[in-house]
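Colleague: My questions concern the predicted model and sequence given below.
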Amino acid sequence: MPELPEVEVVRRGLEPFMARRVIERVEVFEARSLKRHADGVEGFVRALEGREIREVARRGKFLWAPLSDARRATSSSPSLGEALVMHLGMSGQLRVRDAEVRGAYQASEPHLSEGPASDPEKHLRIRLHMAGGSRIDFLDQRIFGGMHVSPLVNTPDGLAAGTGTNLPLLPESAAHIARDLLDPFLDEESLVRQIRTRRAPIKSVILDQGTVSGVGNIYADEALWEAKLHFARSANGISSRKIRELLVACRGVMQRALEVGGTSFDALYVNVDGRRGYFARSLSAYGKHGMPCPRCGRALVRVQFQNRSSHLCPYCQRRR
């Protein structure tokens, strides 16, 4: 599943083609991709056509685009407005086709990624036709992701909701999602205290999107390896200093991944131009079982943890 770096790469790729542009026409090819939209296909189309996207924002793994009220009767609209929410799920992709390049997928930042991946038109689920001729295609092989329109609500702290927006508004459907480690308004000391109240394994805690968002299995394993922490240690038994060290490691690994387009192991995650990220080349622990630990030289291992794999060095990350 795409994690914070991959979703931020997608957000940056979408922004030039969506922000301050009107959605002229909407095509829905798979109703299951609208499972979170209460009004069905016709309601989804009616809610979007003729409206302008103000900006493209992100919190953790969630993308949303606040909508203007242009060409829309506002009598029944929520007082704070609405947003188009885009969630990639396990295999969702958002691709841009720009009219100026004869319908090919448009490379917004080609130096960030390698590829391109194949163009899986058979997995096309939703298409947005934007003013100016560009098209936004939502592709999803497994149909775990999707789009929906959600009312906007105030952020509890009154601060900007996430990356790419100055508005203190976020979609109601994502209101339970915590701030992420790249959010300048994250209260890190409060987060450290919150983590230390939990009895759950530390990996479970940092994967909990209601505690800190955007972290998935890949970057959790990498950060735990960097901080020399065993994934199963109880969070409340780890010192504040060590928790801060873990958060610094997690932020650092995600920033490094973002610089090179994220992590791709297959064609399920690609940028808006169909290109893959190549942070997989820089991973130290995730997927490296059987290979020598870059720190101590002993063999890395893979073990099962809560229906997923965890990768670690049994020497550097001993469970105390």
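Modeller: Arrived safely, thanks for sending. Nothing here was measured: the structure is a model prediction, and the numbers come from that model.

Colleague: okay, CA-based contacts and neighbour counts for the rest of this
Modeller: OK.

Colleague: Return the set of buried residues in the helix or strand harbouring Val253.
Modeller: Taking DSSP states H and E as the definition, Val253 sits inside helix 240-259. Judged by neighbour count using 16 or more other CA atoms under 10 Å, the buried positions of helix 240-259 are 240, 243-247, 249-255, 257-259.

Colleague: what does stretch 260-271 give?
Modeller: Val260, Gly261, Gly262, Thr263, Ser264, Ala267, Leu268, Tyr269, Val270, Asn271.

Colleague: now do the same end-to-end measure for that stretch.
Modeller: 11 Å (CA to CA, to the nearest Å).

Colleague: thinking again about what came up before, right, and out of the buried residues of stretch 260-271, which lies closest to Trp225?
Modeller: The closest of the buried residues of stretch 260-271 to Trp225 turns out to be Thr263 (CA to CA; 17.2 Å).

Colleague: out of the buried residues of stretch 260-271, which one sits closest to His129?
Modeller: Asn271 (18.8 Å).

Colleague: structure B:
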Amino acid sequence: MPELPEVEVVRRGLDQWVAGRTIASAEVLHPRAVRRNVGDLPDQLKGRTVLSAERRGKYLWLPLYEGPAGHVDPVTGEPVVAADALLAHLGMSGQLLMVDPSTPAEKHLRVRVAFTDGGPDMRFVDQRTFGHLLVAPMARLRRPVPEPITHIAADPLEEAFDDAAFATRLRLRRTGIKRALLDQSLISGVGNIYADEALWRARLHWARPTENLTRPVIATLLSGVREVMTEALGQGGTSFDSLYVNVNGESGYFDRSLAVYGRRDEPCPRCGTPVIREAFMNRSSYSCPKCQPRPRNARP
């Protein structure tokens, strides 16, 4: 599943292509892609202007404005505030692509959005159809987000992320550190890949109990999370197959820089000890047994 860096790469690409453009029409080619939407998606989108592309954690949204392009209300002169947005979750294999309108439909095309300027369409392609699109009202918070994702915590690259509050809540979790990192109500955007990579950088085993972590150790962990995500962003994210691509259909190449994830029996880049794989929540955890020794009081 795409994690924060992959979704942010897509967001940046979308923002360049759709901000300020007005939607001419939308076509739903597979009902499962809009299964959570209330109402008729094409009717909800027609004539709306996209203000920008935004993200929190693994969610993307396009704030929608009624009327022509412009970020300032023509009557009041105040900045436009979107009442609702097109919210997207890519699921396991979702892709948001910007494609010339004359290009034939992709094999797993689910939703197509055309714009009044005749420029590139936005197409939602999803082989496994676990992702979805929906129009949702915006919640009036300090940083407005669509109402369906108000329970999602700020991600570590947001200005709204509070390191001290995260440390306090983390120590109250009484669970294993990796399980906590994957809890999107505590910290969003971190998935299996970047959790393993951040824990390796912080020299922490994934089963280390959260209640025993000191604030300096948590600070080191957050630094590792931010470092690995920032580096992944610079390389276009991590692509293990053709299912994750950016809006131009290009793959990321951060997988070449991974230290432990998916590298069982390969030497640790830091000490040379073979990387091990352990079962974790019906998935896998990769770590260096020397740099990240398993604690005696490990939590699942």
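Modeller: Yep, that arrived. Quick caveat: nothing in here was measured; it's all calculated off a predicted structure.

Colleague: and the helix holding Val253 of structure 1, how far from structure 2 on average?
Modeller: Superposing on structure 2 and averaging over aligned pairs (mean CA distance after the TM-score superposition for structure 1), helix 240-259 of structure 1 comes out at 0.5 Å.

Colleague: corresponding residues in structure 2 for that helix?
Modeller: Using TM-score structural alignment, the residues of structure 2 aligned to helix 240-259 of structure 1 are 215-234.

Colleague: From the chain's centroid, how far away is that stretch?
Modeller: Its chain's average C-alpha position is 16 Å from that of stretch 215-234 of structure 2, according to CA atoms, centre = their mean, to the nearest Å.

Colleague: Let me see the residues that make contact with that stretch.
Modeller: 4-6, 8-9, 156-157, 163, 167, 194-195, 197-199, 201-202, 238, 254 (CA atoms under 8 Å, 6 or more residues apart in numbering).

Colleague: buried subset of those?
Modeller: Using 16+ other CA under 10 Å, the buried ones in the contacts of stretch 215-234 of structure 2 are 4-6, 8-9, 156-157, 167, 194-195, 197-199, 201-202, 238, 254.

Colleague: Return the distance of the equivalent of Met281 of structure 2 over in structure 1 relative to Ser204 of structure 1.
Modeller: Matched by TM-score structural alignment, Met281 of structure 2 corresponds to Gln306 in structure 1. Gln306 of structure 1 sits 9 Å away from Ser204 of structure 1, taking CA to CA as the criterion.

Colleague: Looking at the two, which one has more neighbours?
Modeller: Ser204 (20 against 8; other CA atoms under 10 Å).

Colleague: Surely the more buried one forms part of a strand?
Modeller: No - counting by DSSP: H, G, I helix; E, B strand; the rest coil, Ser204 of structure 1 is not part of a strand but helix.

Colleague: That one matches what in structure 2?
Modeller: Checking with TM-score structural alignment, Ser204 of structure 1 has Arg179 as its match.

Colleague: That match and Ala195 of structure 2, how far apart?
Modeller: Taking CA to CA, one finds Arg179 of structure 2 at 9 Å from Ala195 of structure 2.

Colleague: can you map out the helices along structure 2?
Modeller: 4-18, 41-45, 163-172, 177-181, 192-202, 215-234 (DSSP state H).

Colleague: quick one: which of these is nearest Met98 of structure 2?
Modeller: helix 4-18 (7.4 Å).

Colleague: how far apart are that closest one and its match in structure 1?
Modeller: Mean deviation for helix 4-18 of structure 2: 0.8 Å (mean CA distance after the TM-score superposition for structure 1).

Colleague: Structure 1: matching residues for that helix?
Modeller: Going by TM-score structural alignment, helix 4-18 of structure 2 sits over residues 4-18 in structure 1.

Colleague: and of the buried residues of helix 240-259 of structure 1, the nearest to Met18 of structure 1?
Modeller: Nearest to Met18 of structure 1 among the buried residues of helix 240-259 of structure 1, with distances taken as CA to CA, is Leu258, at 20.8 Å.

Colleague: how much space between that closest one and Val85 of structure 1?
Modeller: The value you get for Leu258 of structure 1 to Val85 of structure 1, if CA to CA is used, is 22 Å.

Colleague: Also Gly214 of structure 1?
Modeller: Distance from Gly214 of structure 1 to Val85 of structure 1, counting by CA to CA: 16 Å.

Colleague: ok so, going back, any chance of the buried residues of stretch 260-271 of structure 1 in TSV, plus distance to Ala31 of structure 1?
Modeller: Formatted as TSV, the buried residues of stretch 260-271 of structure 1 follow (distance: CA to CA, whole Å):
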residue	distance to Ala31 of structure 1
Val260	34
Gly261	30
Gly262	29
Thr263	29
Ser264	28
Ala267	23
Leu268	21
Tyr269	22
Val270	23
Asn271	24
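
Colleague: give me every residue that touches the equivalent of Gly277 of structure 1 over in structure 2.
Modeller: Aligned counterpart of Gly277 of structure 1 in structure 2: Gly252 (TM-score structural alignment). Counting by CA under 8 Å, 6+ apart, Gly252 of structure 2 makes contact with Gln235, Gly236, Gly237, Thr238, Ser239, Tyr244, Val245, Asn246.

Colleague: could you measure the residue nearest to Gly252 of structure 2 when sequence neighbours are not counted against Glu106 of structure 2, distance?
Modeller: Once flanking residues are discounted, Gly252 of structure 2 sits nearest to Gly236: 4.2 Å by CA to CA, 6 or more residues apart in numbering. According to CA to CA, Gly236 of structure 2 and Glu106 of structure 2 sit 22 Å apart.
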